[in-house]
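J.: only geometry, no sequence info:
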């Protein structure tokens, strides 16, 4: 099953006001990842739907942070109540 892109890759620095603080804090405070990866302003982020059913709901449930070093950090959103940002690039 292929994922479906919900929001195109875009610099995190331009989306700080839109992203939930826990997205940023999870990277900044994770001592198990490389130091460059703990600087979200160096990342691009993109959002995905895990399935057709999620795409029909219109709410992304997978967020991928791409670091400048090439690593990708994935955040899965499950259940209700979580803030799930959506953006458009023009």
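T.: Thanks, I have it. Because the structure is predicted, anything quoted here is derived from the model rather than measured. Residues are numbered from 1 along each chain as shown.
J.: C-alpha only now, for contacts and for neighbours.
T.: Noted.
J.: Residue 35 - how many residues pack around it?
T.: Residues near residue 35, counting by other C-alpha atoms under 10 Å, number 11.
J.: Use this one as the comparison:
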């Protein structure tokens, strides 16, 4: 018989996927710049305005999203993580 651990769920949806271009200045500039200036990723991935982004909670204890995943049109995903209390964490609702 195997060992069973009750681990908390991870990556709980916070904000649905939404086009980065429609969120305007809500996304931190450092997220945008990290994609635009990364020469190690495909050319299409360096255009954040063509991505969709979703936000997730890393655990049920989080009160604001701390995982952000950019979804490129080519299918690649580019995660960003926010920890600590110094940054404003973006949050959006889609109706």
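T.: Looks like it came in fine. If you're wondering where the values come from, they're calculated on a predicted model, not measured in any experiment.
J.: which SSE is the residue most central in space within the second structure in?
T.: Note on the second structure: the residue nearest the mean C-alpha position is residue 68, at 1.1 Å, using C-alpha atoms, centre = their mean. According to DSSP states H and E, residue 68 of the second structure maps onto strand 67-71.
J.: buried ones in stretch 22-32 of the first structure?
T.: The neighbour-count check on stretch 22-32 of the first structure (16 or more other C-alpha atoms under 10 Å) flags 24, 27, 28 as buried.
J.: again, but for stretch 20-31 of the second structure
T.: 20, 27, 31.
J.: A strand includes the last one, no?
T.: So that's residue 31 of the second structure. No. With DSSP: H, G, I helix; E, B strand; the rest coil as the criterion, residue 31 of the second structure is located in helix rather than a strand.
J.: Aligned to it, what sits in the first structure?
T.: Structural correspondence for residue 31 of the second structure with respect to the first structure (TM-score structural alignment): residue 23.
J.: Check the first one too.
T.: For residue 20 of the second structure, the equivalent position in the first structure is taken to be residue 12, counting by TM-score structural alignment.
J.: now the strands for the first structure?
T.: 4-11, 44-49, 62-66, 72-76 (DSSP state E).
J.: Output these as TSV; include the columns distance to residue 90 of the first structure.
T.: Conversion of the strands of the first structure to TSV gives the following (distance: least, C-alpha to C-alpha, whole Å):
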stretch	distance to residue 90 of the first structure
strand 4-11	10
strand 44-49	15
strand 62-66	20
strand 72-76	24
